[in-house]
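**Q** next comes the sequence, and after it the predicted model I'd like to discuss.
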Amino acid sequence: MTLPHAYLHTLVDLWFKESQPWLPIMSRQHLQSALEALPVPLTHIDDFVLKAVISLQMAYSSQAICLGYHGRQRLSRYLRSQVVDEAFSEASLRSLQAILVVAILDYGSDNAPSTFSLMSVCRRICENIGLFRKLLNQMQTQSPAQVGPPAIGTNTGEELAVPLTWASLAVDAVSTLGISWRDVSAAVMDHLSSVAYVSTPDLRDSFRSHIHLSAIGLQPVHNFLYEHEQGRYEQGHARALATCDEIYHNLMNYVRVQPPSSYTLLADGLIDFDPNLVLTTILSHASVIILYARLVEGEGTTCHEIPLQRSLQACEDIAMALRSISDADLELNTPLLSTMLFVAARFKLIMYRKMSQQREPIFDTLMHGISMTGRRWALARRQDIVLRAAIVEVDTGDDSSLPAEFWQMKKSHIDISEVLKDWVNERKQSLYVGALNGPYI
């Protein structure tokens, strides 16, 4: 490894600019110490948390252009493999940090199965080193309104334990939203479900608000999807609608308390963007679409009105939220955002096809959002290709080679993810465009 030290300092600085705002799990002091401990000349990196950060930034930062696309991908994969080997060898806060970063890296690289496996390891680490027990003890002494992570920016060193645990729960809950199985390996999950409806949290801190939605507010959605898959609503459509109605209003509570803009004019005249504000809004609306997907279609070609209208409104609200932020801020966002946009865009295409309707301007907004996130994340580029193939089928009325599962409303985006990925991989030559490998070839 012959990279200059200044280059690694730049990549770490970019982490705090590009990724830390939506995944605030790192201590600048720790990474700075790890950088200062690097040997001269650079022959190895001892700190696997630093390796994880470098691996992600190496793969996706524009500062890695100089290495070439294949060069930076090879180096990123090399560092990633070292991180996994070293972090798996111990159960610690450092391991949790590193594996969480690699899980995000893999998710953005369109490797959801690896992300799920890594998140299960994160859960096990949290259990083994007592973080879940610490969280449960803390929650039992708090009122429902107090449940959640501390305010962002107030934790360093060992004090990162609580926000890091909450961040792990949040990433796990959002990345698995839409699955029909439910992992109840930790008692903390049931407790989070129990406070979802009685909590009126102080959401003045945007990170706390987003984590509260992800880790707590989504638990009833997970529970409903699991119970629906188990057949508990087979003869109870009205009961399913009533359950969804309660969940829907709870999700909308998170939207109502959001400020009107994700941008703030600072005292020095600079404009600050807070990604957690727009992520909370978009995640709430995307969750509505996922929640109602199993209830939209009625007999034959009919649709149930309330699930349909709420899902369509959610798509419009997502598009409106996208219009409120810049392309650069879309590009430098979490890869989980592209999946939320894919959920909305896929729903619109299914309804266009079902109702023989023309595409609307809001659909173009959704596609533009996915395109912008695709400048950074391979997952979004694959989603973009799939959606464009579906657009051709909707516009022409001709059947395409797109897997039939794409058009099945009751199958979630996770259910069809691997099928669609295989479909794209089989057709890379005919579908090839520069965007498949990102803008930095």
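**A** Looks like it came in fine. Every value quoted in this text rests on a predicted model; they were computed, and no experiment measured them.

**Q** drop to CA atoms for contacts and neighbour counts, all remaining ones
**A** OK.

**Q** and the next helix or strand past the helix or strand where residue 351 lies?
**A** Assessed by DSSP states H and E, residue 351 sits inside helix 335-355. Going down the chain from helix 335-355, the next helix or strand is helix 361-373, by DSSP H and E.

**Q** buried ones in that following helix?
**A** Neighbour-count burial for helix 361-373, counted by 16 or more other C-alpha atoms under 10 Å, picks out 362-363, 365-373.

**Q** in the helix or strand just after that helix, which residues are buried?
**A** As assigned by DSSP H and E, the chain's next helix or strand after helix 361-373 is helix 378-396. The neighbour-count check on helix 378-396 (16+ other C-alpha under 10 Å) flags 378-387, 390-391, 393-394 as buried.

**Q** adding another structure so you can compare the two:
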Amino acid sequence: MASPSSQHSRKTTASELEALSEQTLSDLCSTWFERYHPWFPILHKLSLLQETHNHATPLVDSPQSIVFKAIVAVTLPHWCLSNPLTGKQRSQYSAQYRNEVIMQAIGNLSLQSLQAILIITTIDYGAGKLSEFWNLVALCKRMATQLGLRELVISDCNDLNQLSTVSHRMLSPPTTLIEQEERIRAYWMTEVLDSMSSLGAGWNLGLSRPMEEAWFPCNETIWSFPEKAKAFSSFGDSEVSSAFSSFDTASANDRMRWQTQCISVDESLLKWRNSDDTTQTLSKTNVASDSTLVMISVTFDTAIISLYQRLALPPAGLGEVHGPWYFAIQRCLSACDDMSTIVRATSDANLENISPYMIFCIFVPRNLDLLVYGLKTCGQRWLFARRLEKVLAVAMAEKKMAIAQSSLPHQFYNLQYSSLDIDEALRVWSERPEIAIEE
């Protein structure tokens, strides 16, 4: 970066920050591959590090420059061995780089732009800015579509020289295996972030009843009938509606149908987890010491909880009609205990360096002391974890207080909400002056 003497005498501008010293950039890139790459493996290490030592092409003119900016934005607030910036300055420069990356990527469609935005999403999720995070993921999905990455993955590169029938292809076929692999990883990381970060979310489900006059597509069997046959069926009947239709939680038939589907999905997940390939993978490596396997395991458990949590307890006011579903309760508790085992076996160093997408999973286990400790350790890096740790600290302090008198949002105590459902309410609560969560 700019010389240390000038940094303290005047304000350094964002444009001057582009002139990173080779040592500083090397430090931050090494930090990325050491502490972030294990759970976010979208870049090829040797190729990127080689670019930092390529004196033939100025770094600002390199196609990888936007990727370097994203790496600096993510790593600078926490690690920089060769630069004396204060913590506040690092945060400011990180925010500047983040904004530069987004604006540059929007105006320049390329694989490197997509990679840079994917990297930047880590900042927003780790800070608990989930709305901003989802906006960036939506941008990533659109960029991946425009670049034709899904087509590449589906076609296995066999027909990339033929006319595209799936989507516009803005990239020429990959010329190297590394380039091909980076495209594949960019596509799947986008899909993983989109699905994993919203797993279990039931936005507005249970908050208001479905519109009575709403129409949903019918299922394919009914749709295949001739016109005269269709007249005998009502497309609005739940028996013939498609997967687009919703469940009425107050209806005994709908709840039974929902329970049946949950059990079917649960059995499919268990079959996958118990398959020979998965079992061998999990047995070859200590799960708690491998970032990817930790994510696989806790995501599996989160999926189980997401399946059952809204059916475990009856809807408000309908307890006498339906009663609790004890099978669902037991499956949720079993998944919580499994995650607790994984968190307990994970070292402090790994917890501190773990992906921010683990934070919601740590927020789930029923062992409260373990949960608080895990969040406190993750909070060494992620503000999001510190926020949820504060939530639990207040909940523990108010445990003998009536829910109506609690300072926490009332949604926190409603077990039919997922963590994602109540996140916005908790974020607003955490921004109150008396809470004062230090960044």
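**A** Here it is on my side, so go on. Quick caveat, the model's predicted, so the values are computed rather than measured.

**Q** of the buried residues of helix 361-373 of structure 1, which pair is most distant in space?
**A** Farthest-apart pair in the buried residues of helix 361-373 of structure 1 is 362 and 373; separation 17.0 Å (C-alpha to C-alpha).

**Q** let's have the buried residues of helix 378-396 of structure 1 in JSON lines, adding distance to residue 211 of structure 1.
**A** Shown next, in JSON lines, are the buried residues of helix 378-396 of structure 1 (distance: C-alpha to C-alpha, whole Å):
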{"residue": "378", "distance to residue 211 of structure 1": "25"}
{"residue": "379", "distance to residue 211 of structure 1": "23"}
{"residue": "380", "distance to residue 211 of structure 1": "23"}
{"residue": "381", "distance to residue 211 of structure 1": "27"}
{"residue": "382", "distance to residue 211 of structure 1": "27"}
{"residue": "383", "distance to residue 211 of structure 1": "25"}
{"residue": "384", "distance to residue 211 of structure 1": "27"}
{"residue": "385", "distance to residue 211 of structure 1": "31"}
{"residue": "386", "distance to residue 211 of structure 1": "30"}
{"residue": "387", "distance to residue 211 of structure 1": "29"}
{"residue": "390", "distance to residue 211 of structure 1": "33"}
{"residue": "391", "distance to residue 211 of structure 1": "34"}
{"residue": "393", "distance to residue 211 of structure 1": "38"}
{"residue": "394", "distance to residue 211 of structure 1": "37"}
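
**Q** can you pick out the most distant pair from those residues?
**A** 378 and 394 (24.7 Å).

**Q** show me what contacts residue 198 of structure 2?
**A** With contacts defined as C-alpha atoms under 8 Å, 6 or more residues apart in numbering, the neighbours of residue 198 of structure 2 are residue 420.

**Q** list the contacts for the counterpart of residue 369 of structure 1 in structure 2?
**A** Matched to structure 2 by TM-score structural alignment, residue 369 of structure 1 sits across from residue 374. By C-alpha under 8 Å, 6+ apart, the contact list for residue 374 of structure 2 reads 343, 351, 362.

**Q** out of those residues, grab the one that's most surrounded.
**A** residue 351 (26 neighbours; other C-alpha atoms under 10 Å).

**Q** ok, and the closest non-adjacent residue to that residue?
**A** residue 378 (5.7 Å; C-alpha to C-alpha, 6 or more residues apart in numbering).

**Q** I figured that neighbour hits residue 360, correct?
**A** No: using C-alpha atoms under 8 Å, residue 378 of structure 2 makes no contact with residue 360, being 11.2 Å away.

**Q** no more questions from me, cheers.
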